[in-house]
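In: Generate a structure from the sequence data that follows.
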Amino acid sequence: MAEVSSLHKPSVNHAPRLRWDARPWLLCGPGGVFFLVMLGVPLVMTVVLSLYGFSYTEGLIETRTLASYREALVDPYFHEIFLRTYALGVGVTLICVVLGAPEAYVISKLRPPWRTICLLAALGPLLVSVIVRTLGWVLLLGNHGLVTEALRFVGLTDRSLMYTHTGMVIALVHVFVPFMVISVWAALKKVDPATEQAALSLGASKFTMLRRVVLPQVLPGILSGSLIVFALTASAFATPAIIGERRLKVAATAIYDEYLSTSNWPLGAALAMILLVLNALVIFAYNRLVERRYRKTLGEA
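Out: A predicted model of the protein is given here:
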């Protein structure tokens, strides 16, 4: 009887207990510590420095104040600098998209060895220092440079493009367009050529095929490339400093001048933190917009 009753007892499943695995944390630990030391500590020190007071007669003052942030946010001079910085970032990003995305698509359709040769030519600027590339543009955009003389010959301008917004855009596009090519190229590697052939076989024109089939598949590469280009342009220093000099200041050159020219370190630190926060807000808003667009496309929102 006991044996029969024991057969009708519900069996109890003893689920295995989940044990905490420390291996991922141990593997990520060295990289996390390195990140905190090399990036977190300087950021904290910059925030602390921005809260110091400053006097042109006494230098740093051991007080905690928001005077530097107030000056950076209220002064129209810095408003103009930040507007120029982000206008430059948007312009360079749009031009890099227009040039880099088609360039990557054309290169992806070439056959070896031309594909490799053209890809190396497109990414070649990354093999040269940004200072060297910018100095090359100084020679081209200078008073008697090749670009200036060509523009004079066709009657488009009679002055040099040095120390102009256009000159900075041209030089920055040359510096950052390879990043757009890399991002779009990586997205194109995932595109199935059969989808293009299927669209053409169903009667779609080449333009319709590019717009309805290829573009949606490479859009993540374009978006990630535009984020990279915008962030690098908004924080660029060497190219604006050489092409624009002190006549067309951007945020990075303004920070440099506050640190080394006027020795107003708290104001320079405050400008650096404002630039960091604004860049983070723009990137975050851009990501949210892209995610919302994808959800609408997939019918999830």
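In: contacts and neighbour counts: CA atoms only from here.
Out: OK.
In: any chance you could map the strands in the stretch 1-150 of the chain?
Out: For the stretch 1-150 of the chain, the strands defined by DSSP state E, counting those that start in this stretch occupy 53-55, 59-61.
In: Report the spatially closest residue to Gly91, excluding sequence-adjacent ones.
Out: Nearest non-adjacent residue to Gly91, counting by C-alpha to C-alpha, 6 or more residues apart in numbering: Val169, 7.3 Å away.
In: Please give the structure of this sequence too, so both can be compared:
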Amino acid sequence: MESGNNTRISDFLLLGLSEEEELQPLIFGLFLSMYLITVFGNLLIILTIISDSHLHTPMYFFISNLSFVDICFTSTIIPKMLWNIQSKNTGITYEGCITQMYFYILFAGLDDILLTVMAYDRYVAICHPLHYMVIMSPRLCELLVLISWVLIALYSLLHSLMVLRLSFCPEMQIPHFFCELSQVVQLANSDIFLNNIVMYFAAVLMGVGPFAGILYSYSKIVSCICKITSAQGKYKAFSTCVSHLSVVFLFYFTALGVFLSSAATHNSHSSTIASVMYTVVTPMLNPFIYSLRNRDIKEGLKRLYLMPSIKPIMLVLWIA
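Out: Below is the predicted model:
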């Protein structure tokens, strides 16, 4: 079909997790709770790292950036979903859908790249400990984060522009709780062959590439740990990687679960349920993983709590 003015539609309809009316209050309460925990937990990690000079190291610089991205990631999706449930209006404007899609891809991609950069940081710390602070200089850390933002912003812009060329019918129903790229593309009236090619190529590039980098870094880390003679030294070296490995496992295996569930069953509802894991659950769990498995973060949280100027802020966050 020809593309043209059909793209000037009033809105899309997000079907959400369930269309059953009696389940909406439960879904609203559950997702509101998870969203507040995500924002509060990640803000606490950021405040702890900023306020504690002991945590002004490359590793915690990347962790604070990851926490910021996780807050933005969930804030791109959950508030709109909660508003739709509360107002009993499933609509989202065409412009709003494209905007949500852009920022969703942006922050998901940043999560992916930051985890890869953090793997490189752990590789340098364990395999080149004497040169760690020289190699991972503040300038390099800032440059790595800046490059990540620029590359992923362009990557997200490419996908958004590819969607803008498509045409849609008015009030098209999206079987998801947010404007997920592949779901929106499949609903288009125009030819989506080029979009599919770009999506699959980008998925391989952004999925396999960073994951291969993480595997390579950890293959070198394991090799270095095996050369350490003392058991205590091996444990200390490996313990610095446990939190990062846990987050990597959560992010990649939940994303893989979404891909496999949609590919195996061709059921959009099962894919939607699986998407909850990496869009909501993983960002919520990340602060707990870093705080429970990291002694420095625990000590930083204690020092943060004891700061007189911080207590009112923490009280407000807790009440909120």
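In: what's the TM-score here?
Out: The TM-score (TM-score structural alignment, normalised by the length of the first structure) is 0.29; 147 aligned residues with a C-alpha RMSD of 6.5 Å.
In: about what we covered before: relative to Leu7 of the first structure, which of the strands of the stretch 1-150 of the first structure is closest?
Out: strand 53-55 (81.9 Å; C-alpha to C-alpha).
In: Check which helices and strands that closest one is in contact with.
Out: On a contact count with 3 or more C-alpha pairs under 8 Å, 6 or more residues apart in numbering; DSSP states H and E, strand 53-55 of the first structure meets strand 59-61.
In: The same query, at a cut-off of 10 Å, please.
Out: strand 59-61, helix 67-74, helix 265-298 (3 or more C-alpha pairs under 10 Å, 6 or more residues apart in numbering; DSSP states H and E).
In: Save the strands of the stretch 1-150 of the first structure as TSV, and put in mean neighbour count and distance to Ile222 of the first structure too.
Out: Below are the strands of the stretch 1-150 of the first structure laid out as TSV (neighbours: other C-alpha atoms under 10 Å; distance: least, C-alpha to C-alpha, whole Å):
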stretch	mean neighbour count	distance to Ile222 of the first structure
strand 53-55	17	44
strand 59-61	14	45
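In: With distance to Tyr69 of the first structure as extra columns, can I get the ones you listed in JSON lines?
Out: Formatted as JSON lines, the strands of the stretch 1-150 of the first structure follow (distance: least, C-alpha to C-alpha, whole Å):
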{"stretch": "strand 53-55", "distance to Tyr69 of the first structure": "11"}
{"stretch": "strand 59-61", "distance to Tyr69 of the first structure": "15"}
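In: Thought Leu119 was touching His182 of the first structure, still the case?
Out: Quick fix: residue 182 of the first structure is Ile, not His. Yes. Between Ile182 of the first structure and Leu119 there is a contact at 9.2 Å, judged by C-alpha atoms under 10 Å.
In: Look up the residues that both of the two are in contact with.
Out: Ala104 (C-alpha atoms under 10 Å, 6 or more residues apart in numbering).
In: Can you tell me which residue sits nearest the middle of the first structure?
Out: Among the residues of the first structure, the one closest to the centroid is Ile228, at 2.3 Å (C-alpha atoms, centre = their mean).
In: which residue sits closest to it, ignoring its sequence neighbours?
Out: Closest residue to Ile228 of the first structure apart from its sequence neighbours, by C-alpha to C-alpha, 6+ apart: Phe179 at 7.3 Å.
In: name the element the one you found belongs to?
Out: Assignment of secondary structure by DSSP states H and E places Phe179 of the first structure within helix 165-188.
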